[in-house]
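> sequence and predicted structure, then a few things I'm wondering about:
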Amino acid sequence: MKLELRAVHARHPAAPRGSDVLHGVDLALAPGEQVAVIGPSGAGKTSLLQTAAAALRPTRGTVGFDSVNPWTLHPRALKRQRGALFLAPQAPPLPPRQRVVTAVLAGRLPAWSLWRSLASLFHPQDIPGAQQALARFDLADKLFARVDRLSGGERQRVGLARALLAPARLWLIDEPLSALDPTRSRQAITALTGAARERGITLLATMHQVDVALAHFDRIVGLRDGRVAFDLPAGQVDETTLAALYAQHEDELRQPPAAPPSTPEAPAPVLMQCR
């Protein structure tokens, strides 16, 4: 799927009038292209993904999917258009008591009828497909585990595995590695980009891990203060370019942000002595 943003301005629905978080953003992805968006906290990366997913309506400018502006469509057609996209938030919304197999198969819902979707809640409809998707993220053994028994990093990888089952031609992934250690980060981003490449899916991902973005994406977009600071092949992004992008945010460039806490551990037992 081809994605185009032209002179896009956008703001959060609760923000006061005139408080745009994106300012005149131009961005185009060819079908099957993979692009990473980097930049300091508060740069507008998540808002950019939400706008690209037709989840946040621009205040000015246009968004196009294969040259179709989704905001000109009838609501029913807009719903179908969104079914061709997969937006993965940084913290996937997984019901805590749900089984992992059901959470992953939720990626199939845009392609399933209502009755099949309901049936899958009680009898998962594509267990082999879910297991294969999880295996790419080294989670096949968690197929029937409950979501609330997973660590934060495992939940994040379950959210990524869901993308592999979605009938989408455009993946929009927000901070896919924020809860992962360096080894898991490399494994997860390799699985994600490899699956997108195999299926010819367009991939736009926001990332804090600059070194991982440079190693796994051919094209890097730098976003700062809601504006595109640069749009370059990864090989042309040097230390001077990064220093300018992260000016006054050098700590984010030098080290990745702390991962969100995982599932809380049980408190240590209190030892009592009787006298």
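Yep, it's here. Numbers count the residues shown, from 1 in each chain.
> going forward, measure contacts between C-alpha atoms and count neighbours the same way
Noted.
> for the stretch 151-275 of the chain, just list every one of the strands.
170-174, 202-206, 219-224, 227-233 (DSSP state E, counting those that start in this stretch).
> how about TSV for those, with distance to residue 251 and mean neighbour count added?
TSV is the format used below for these (distance: least, C-alpha to C-alpha, whole Å; neighbours: other C-alpha atoms under 10 Å):
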stretch	distance to residue 251	mean neighbour count
strand 170-174	20	25
strand 202-206	18	25
strand 219-224	15	22
strand 227-233	19	17
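> export those strands to JSON lines and tack on distance to residue 117?
Below are the strands of the stretch 151-275 of the chain laid out as JSON lines (distance: least, C-alpha to C-alpha, whole Å):
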{"stretch": "strand 170-174", "distance to residue 117": "22"}
{"stretch": "strand 202-206", "distance to residue 117": "26"}
{"stretch": "strand 219-224", "distance to residue 117": "37"}
{"stretch": "strand 227-233", "distance to residue 117": "40"}
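> A further structure is provided below for comparison with the first:
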Amino acid sequence: MDLTPLDLNDRRGIITGAGQGIGLALALEFARRGGHLLLVGRTPETLAETAELVAAEGGTSEVLACDLTQAGATEQITDAVASWNSVDLLVNNAGNVRAGRLELTPDADIRSMLELNLTAPILLTKALLPELRESGAGRGSIILNISSGIALVGMPFYSIYGATKAGLAHFGESLRRELIGTGVHVATVYPGATDTAMMRSQNAGADLGWERRSREDVIADLMAALEAGEHEINTAPRSRRAMQQLNISDPLAVDAAIAPGLVELEAAVRDHRSI
């Protein structure tokens, strides 16, 4: 199927997790293209900083500080955009992580990952879909889900995080097929390890298969692919993509490659937590 390029200019939409990392970077990219954005996150101070940067880049924004895992959060967002003439962009970016052995992972952290990484974007997409469909029938609208390379290769000590990101990816794939012909473009991004604040407590390096890319390089690839009309956007390092291909053809070979470094890997990731 031929790709249909997307016009990313003058988008009006919502970005979750907009206070830092990939969410912040995407807010600035859409701001440079004249976007008007609802910046959603938990911390008012970081959202205010993002709003200032958005204005400096030529965009406009509104700020909504809320916890997406709490009851009523979806309604807060839909209320915030109820007066807008259109909504043609939704970026489901907010997420959290807790690495470590499954049996040592607190139940509260498991629920937090499930609720923020998977339940929240599903509920928010459902609530905004009427507006996105309406815009889709005109200039077209975009749903952009930020998954993870771990959705493509399940990694030890990331079983819950991997489950949530794989779930988000399959949600997007199913929804994309459900919305064929509506003008709603559903895209899923699979970033590998990216140099953001979320990774500061993770100490695995390239020697353990966790080569990191700069946020700038990841965002440049992401925006170019989205503008080209791609639906499945892989921004992982080339070294990781070889493992992704091997995981399709011979997953037990991936097991064998990972096994010798398990002890080292556990020590390097056991403090990785952004909840």
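The structure has been received and is ready for your questions. Given the structure is predicted, the values throughout are model-derived calculations rather than measurements.
> how close are the two chains, by TM-score?
TM-score of the superposed chains, computed with TM-score structural alignment, normalised by the length of structure 1, equals 0.30; 143 aligned residues with a C-alpha RMSD of 6.4 Å.
> which of the strands of the stretch 151-275 of structure 1 sits closest to residue 162 of structure 1?
Between residue 162 of structure 1 and the strands of the stretch 151-275 of structure 1, the shortest gap by C-alpha to C-alpha is with strand 170-174, which sits at 11.0 Å.
> strand 202-206 and the closest one, what's the angle between them?
On the basis of axes from the mean of the first three to the mean of the last three C-alpha atoms, to 10 degrees, strand 170-174 of structure 1 is oriented at 10 degrees to strand 202-206.
> helices or strands up against strand 170-174 of structure 1?
On a contact count with 3 or more C-alpha pairs under 8 Å, 6 or more residues apart in numbering; DSSP states H and E, strand 170-174 of structure 1 meets helix 45-52, strand 85-88, strand 202-206.
> which of these sits closest to residue 127 of structure 1?
That would be strand 85-88 among these, by C-alpha to C-alpha, at 20.6 Å.
> kindly reformat the helices and strands packed on strand 170-174 of structure 1 as CSV containing distance to residue 170 of structure 1.
As requested, those are exported to CSV (distance: least, C-alpha to C-alpha, whole Å):
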stretch, distance to residue 170 of structure 1
helix 45-52, 10
strand 85-88, 5
strand 202-206, 5
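> residue 160 of structure 1: which of those is closest?
strand 85-88 (7.3 Å).
> name the helices or strands packed onto the closest one?
helix 152-165, strand 170-174.
> which secondary structure element contains residue 172 of structure 2?
helix 159-178 (DSSP states H and E).
> ok so, going back, residue 47 of structure 1: which of the helices and strands packed on strand 85-88 of structure 1 is closest?
Here strand 170-174 is closest among these (C-alpha to C-alpha), at 9.9 Å.
> ok, residue 224 of structure 2 - how many residues close by?
13 (other C-alpha atoms under 10 Å).
> of the strands of the stretch 151-275 of structure 1, which approaches residue 6 of structure 1 most closely?
Among the strands of the stretch 151-275 of structure 1, if distance is taken as C-alpha to C-alpha, the winner is strand 227-233, at 11.9 Å.
> identify all contacting residues around the closest one.
With contacts defined as C-alpha atoms under 8 Å, 6 or more residues apart in numbering, strand 227-233 of structure 1 is touched by 22-26, 43, 218-223, 245.
> of all those residues, which two lie farthest apart?
23 and 218 (24.9 Å).
> those two - which one has more neighbours?
Between residue 23 of structure 1 and residue 218, counting by other C-alpha under 10 Å, residue 23 is the more crowded of the two (20 against 15).
> leaving out the residues flanking it, which one is nearest to that one?
residue 9 (4.7 Å; C-alpha to C-alpha, 6 or more residues apart in numbering).
> show me where structure 2 has its helices.
Here structure 2 has its helices, by DSSP state H, at 21-32, 44-56, 73-80, 107-114, 120-136, 159-178, 215-227, 238-249, 251-258, 262-269.
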